[in-house]
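Chemist: Got a predicted model here, sequence first, then my questions.
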Amino acid sequence: MTHTPGKVVTRDDVEPVRWMGEEGRFLLRGEDTGGLYSFFEVTTSPGGGPPLHIHEAEDEAFYVIEGRYSIVLGDEEHDAPAGRLVYGPRGVPHKFRNVSDGPSKLLVVATPGGVEGFFEGLSDLMAKGVPPSPPDMIELAARYHVEGLEQVGPPPGVRPGTRP
């Protein structure tokens, strides 16, 4: 077992990272936890959220702290107001969408740790002004060891076969 020193983090001291209508603050990174998990806050704009996707090697827990989300987990859609937690185990298709009129916020625990590199890379791709293609996202996931990331549906609010 890897031992790491403790850490105290103040949310506002963590620089936000922006990607595809979302903003994340990585409060505990993989290197802070010996690779065990990452802990971060995600703020999602109204209607925003990731497309339906699968992680083959990562588990995620989503705890809503502000606003309201619709969270799809497998074949079921769940209403997720503030105070609700939804656990997305590896291998289960999932997505979330902010269904509030304003920004909504989640706390996310992802295991194993290290997913923050993927989002920082996605932010860099987005800075080029063109949404990354699914192959770009798969390559980025492989680079940061987000194992088996597979997009299986369009982003929220986008019909299959069209681009946002």
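Modeler: Arrived safely, thanks for sending.

Chemist: contacts, neighbours, all on C-alpha from now
Modeler: Noted.

Chemist: Please name the nearest non-neighbouring residue to G47.
Modeler: Spatial nearest neighbour of G47, chain neighbours left out: N98 (5.1 Å); criterion: C-alpha to C-alpha, 6 or more residues apart in numbering.

Chemist: which secondary structure element contains L140?
Modeler: L140 is located in helix 134-143, with elements delineated by DSSP states H and E.

Chemist: brain fart, S123
Modeler: helix 116-126.

Chemist: Name the residues that touch that helix?
Modeler: 17-20, 26, 29-30, 38, 131-132, 137, 140-141, 143-144, 146 (C-alpha atoms under 8 Å, 6 or more residues apart in numbering).

Chemist: Show me which of these are buried.
Modeler: 17-20, 26, 29-30, 38, 131-132, 137, 140-141, 146 (16 or more other C-alpha atoms under 10 Å).

Chemist: any idea which of those residues is closest to P155?
Modeler: Closest to P155 out of those is M20 (9.8 Å), distances taken as C-alpha to C-alpha.

Chemist: related to what we said a few turns ago, among the buried ones among the contacts of helix 116-126, which ones are in strands?
Modeler: Among those, the members found in strands (DSSP state E) are V17, R18, W19, F26, S38.

Chemist: for comparison:
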Amino acid sequence: MSNQIVVTQAEDTRARYNVALLGEETAGQLSLRVQEVQPGEGTPLHIHTAQAETFHVISGNFRFRAGNEEITGGPGFTVHIPKNTPHCFLYEGKENNGQLISVLTPGIHDGFILNIPRAQAAGMPTTELTEMAEQFGVEIIGPKLSARD
């Protein structure tokens, strides 16, 4: 366990695609990301082979698939997903962006939370994103959730 206090300023978090804490900063205990998600956006169905992931909704309504369950939650909703569990989410808002916090434990594979958002923003094709994710212990196994009518 690290005995070091870590402080991250808002501008540092924004500069790293909203990663507030890297695993290397927490002695591998956790990585923390504050995500702003546009209406209709989400993640593809994927598995973290060596990490659990916990989501906490700050604003908006999100639909999550975790294993065989689909669950929806708004502000204050939290869901913990054990490693090796297929999961994804979709922001169901129509106008404003939604916000959620995601925590990966243990804090390994910082390259995933740093490099994937940059690659997506640069327009990297899905096949290349999938290959990159695999380097960081993430298997993309399906598409994102579809919006409900």
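Modeler: Yes, it's here. Since this is a predicted model, take the numbers as computed values, not measurements.

Chemist: Overlay the chains and give the TM-score.
Modeler: Superposed pair, TM-score by TM-score structural alignment, normalised by the length of structure 2: 0.85. Supporting alignment: 146 aligned residues with a C-alpha RMSD of 2.1 Å.

Chemist: ok so, going back, can you tell me the mean distance of the helix holding S123 of structure 1 from structure 2 after alignment?
Modeler: For helix 116-126 of structure 1, the mean deviation from structure 2 after alignment is 2.6 Å (mean C-alpha distance after the TM-score superposition for structure 1).

Chemist: what do we get in structure 2 for E150 of structure 1?
Modeler: Using TM-score structural alignment, the equivalent of E150 of structure 1 in structure 2 is E139.

Chemist: Can you get me a residue count around that match?
Modeler: Neighbours of E139 of structure 2 under the rule other C-alpha atoms under 10 Å: 20.

Chemist: does it sit in a helix, a strand or a coil?
Modeler: At E139 of structure 2 the chain is in strand, as set by DSSP: H, G, I helix; E, B strand; the rest coil.

Chemist: Which residue range of structure 2 does stretch 50-60 of structure 1 align onto?
Modeler: The aligned range for stretch 50-60 of structure 1 is 43-53, by TM-score structural alignment.

Chemist: now the matching stretch, how far from the centre of its chain.
Modeler: Distance of stretch 43-53 of structure 2 from the chain centroid (C-alpha atoms, centre = their mean, to the nearest Å) equals 9 Å.

Chemist: Kindly report the same for stretch 58-76 of structure 1.
Modeler: 10 Å.

Chemist: Same question for stretch 102-119 of structure 1.
Modeler: Its chain's average C-alpha position is 4 Å from that of stretch 102-119 of structure 1, according to C-alpha atoms, centre = their mean.

Chemist: rewinding a little: grab the two from the contacts of helix 116-126 of structure 1 that are most spread out in space.
Modeler: So, the contacts of helix 116-126 of structure 1 by C-alpha to C-alpha: farthest apart are G30 and P131, at 26.3 Å.

Chemist: Roughly how far does the aligned residue in structure 1 for L129 of structure 2 sit from H53 of structure 1?
Modeler: Counting by TM-score structural alignment, L129 of structure 2 lines up with M137 in structure 1. Distance, M137 of structure 1 to H53 of structure 1, by C-alpha to C-alpha, to the nearest Å: 11 Å.

Chemist: next one: R29 of structure 1
Modeler: Taken as C-alpha to C-alpha, the span from R29 of structure 1 to H53 of structure 1 is 22 Å.

Chemist: ok, which stretches of structure 2 are helices?
Modeler: 10-15, 110-121, 126-135 (DSSP state H).

Chemist: The first one against structure 1, how far on average?
Modeler: So the one you mean is helix 10-15 of structure 2. Helix 10-15 of structure 2 sits 3.3 Å off on average (mean C-alpha distance after the TM-score superposition for structure 1).

Chemist: Give me the distance from that helix to the chain's centre.
Modeler: Here the centre of helix 10-15 of structure 2 is set off from its chain's centre by 17 Å, with C-alpha atoms, centre = their mean.

Chemist: buried ones in it?
Modeler: Quick answer for helix 10-15 of structure 2 (16+ other C-alpha under 10 Å): T13.
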